[in-house]
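1. pasting the structure only:
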């Protein structure tokens, strides 16, 4: 496990992404102010983790892969929040997200070959511009939700919003340019990918949850946190149930192949954590707030790591079914605890802040 400080700082950006999204979409001044502070800390951490890695001589292949992935998660949370608030159009974010997924998969494939892709200067510039843009929009939202400050911009509101649209269009074009650059610079790798075993690659992508399992820092926790990002889309319970069942079926198909190559219930196999997390989120009675989402994540990880009976017994069994069984039981334990907390929030005054 590579628990270096730079990698932990990178990981923190993934942790704060869902919290940032929920706060921003609350549409009140206090929440937006906190969201702005959280994003600023996350954006600054992108500079400091790289600087620390170089100063402490802790630059690693994992860090080179994970740092831009953490950036993508945080900026995507902001962009999807802006879409839900009708600030920017969805089609732009679809282009950006599609590009990010493709390049992440390409980087994952390169890592499996032992030839990691170094982030280009254009891609770094793109990330910097995205973060500056997001901070500007956040400041605009703070002003927009503050009556005393709104007077300053009220006469220019339409011009500012049109400028925000044009700036986002420019970012989308820049993102498309970096995509073309990636494909040209890695054309040999792409040709190799086209000729490779796509079934095997698909199983690796499913089992590792698009590369989360390759993390040298708590891969199960990272996968669970990424799974939690489904809250960004405000998906109804029945959609999450369908996703859970689909992920379970694909996982059962992938795990036997992966265990043959990686070993029994290898740490890289994290699709089971995703299934467990989505199972919890599919329960419709729990409030869809950041407090409850964090509670779900914490208790699920505690049960999955501590492995109280019968989780420990299930975990000792071999076979793809048992890989999922222990996480499903951990999810059920978490649901029981959350139901108890929900009951306590109704009848016990000290717990009412959870409501």
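-> Yep, it's here. Predicted model, so just to flag it, every value in this text is computed and none were measured. Numbering: from 1, shown residues only.

2. Going by C-alpha atoms from here, please, whenever you check contacts or count neighbours.
-> OK.

3. so who does the residue most central in space within the chain touch?
-> What sits nearest the mean C-alpha location of the chain, by C-alpha atoms, centre = their mean, is residue 226, with 3.6 Å. Contacts for residue 226 (C-alpha atoms under 8 Å, 6 or more residues apart in numbering) come out as residue 14.

4. got another, please set it beside the one above:
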């Protein structure tokens, strides 16, 4: 069972890449976000809640198996949290919106602005998943602001 959890937690091996495993692992979140964008906002929230409830123990077990906290090989937190960056957006399936959400998510996940940088102190699977949830929320906030400005000023 631990092998299956570790396989999933490492993004089916993407987490073992020697460079940018988080970025490559996050790519698995794109089809997930695309699929979720076909549902109502309420359904999207339900799916996200389920994914995050599942992500915490998966990340925790993988962390114990790898002998460290938020090991770079663990990427399930990235691909399971990324869809939050597009939650409820009617334009989520537009390629430029998906790409911008991905770039913003990776930027916030990599730079860890406050309070993301403090979340890792919680420890365990909860902190592994929560820092990516916060990065996705930051990406969502910036994306909503950009889309709002684009709608207001870009369509003249």
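-> Cool, got the structure. This structure is a prediction, so every number in the text was calculated from the model and none was measured.

5. Show me what the residue nearest to the centre of structure 1 lines up with in structure 2.
-> In structure 2, residue 226 of structure 1 lines up with residue 28, judged by TM-score structural alignment.

6. how near is that match to residue 151 of structure 2?
-> 29 Å (C-alpha to C-alpha, to the nearest Å).

7. and if you look at residue 22 of structure 2?
-> To residue 151 of structure 2, residue 22 of structure 2 is 32 Å away according to C-alpha to C-alpha.

8. Show me which of the two is the more surrounded one.
-> residue 22 (25 against 11; other C-alpha atoms under 10 Å).

9. ok, the more buried one touching residue 77?
-> No - Residue 22 of structure 2 is beyond contact range of residue 77, at 9.1 Å (criterion: C-alpha atoms under 8 Å).

10. For residue 172 of structure 1, give me its contacts.
-> Counting by C-alpha under 8 Å, 6+ apart, residue 172 of structure 1 has contacts 92, 93, 95, 96.

11. The equivalent of residue 212 of structure 1 over in structure 2: what's it in contact with?
-> Mapped onto structure 2 by TM-score structural alignment, residue 212 of structure 1 lines up with residue 14. Residue 14 of structure 2 makes contacts with 21, 24, 25, 73, 75, as judged by C-alpha under 8 Å, 6+ apart.

12. before we move on, what about residue 255 of structure 1?
-> So residue 255 of structure 1 contacts 203, 207, 269, 320 (C-alpha under 8 Å, 6+ apart).

13. Repeat the analysis, applying 10 Å as the threshold.
-> 203-204, 206-208, 261-262, 264-266, 269-272, 319-321, 323-324 (C-alpha atoms under 10 Å, 6 or more residues apart in numbering).

14. buried subset of those residues?
-> Among the contacts of residue 255 of structure 1, those classed as buried by 16 or more other C-alpha atoms under 10 Å are 203-204, 206-208, 264-266, 269-272, 320-321, 323-324.

15. In helices, which of these appear?
-> Counting by DSSP state H, the part of those found in helices is 203, 204, 206, 207, 271, 272, 320, 321, 323, 324.

16. which residues are in contact with stretch 32-42 of structure 2?
-> 29-31, 43-48, 79-95, 98.

17. Pull out the buried residues from it.
-> Neighbour-count burial for stretch 32-42 of structure 2 [16+ other C-alpha under 10 Å]: 33, 34, 36, 37.

18. Quick check: chain neighbours aside, which residue is closest to residue 51 of structure 2?
-> Using C-alpha to C-alpha, 6 or more residues apart in numbering and skipping residues adjacent in sequence, the residue nearest residue 51 of structure 2 is residue 80, 6.2 Å away.

19. Over to residue 209 of structure 1?
-> That would be residue 271: by C-alpha to C-alpha, 6+ apart, it lies 5.7 Å from residue 209 of structure 1.

20. Per the alignment, name the residue of structure 2 opposite that neighbour.
-> So, by TM-score structural alignment, residue 271 of structure 1 is matched to residue 76.

21. Out of the ones in helices among the buried ones among the contacts of residue 255 of structure 1, which is nearest to residue 101 of structure 1?
-> residue 206 (13.4 Å; C-alpha to C-alpha).

22. Just to check, the closest one is in contact with residue 271?
-> Yes - assessed by C-alpha atoms under 10 Å, residue 206 of structure 1 is found in contact with residue 271 at 6.6 Å.

23. for the nearest residue to residue 339 of structure 1 once chain neighbours are set aside, what are its contacts?
-> Excluding its sequence neighbours, the residue lying closest to residue 339 of structure 1 (C-alpha to C-alpha, 6+ apart) is residue 286, at 7.7 Å. Residue 286 of structure 1 makes contact with 280, 292, 293, 296, 335, 338, 339, 341, 342, 355, according to C-alpha under 10 Å, 6+ apart.

24. In three-state terms, label residue 286 of structure 1 for me.
-> Classification of residue 286 of structure 1 using DSSP: H, G, I helix; E, B strand; the rest coil returns coil.
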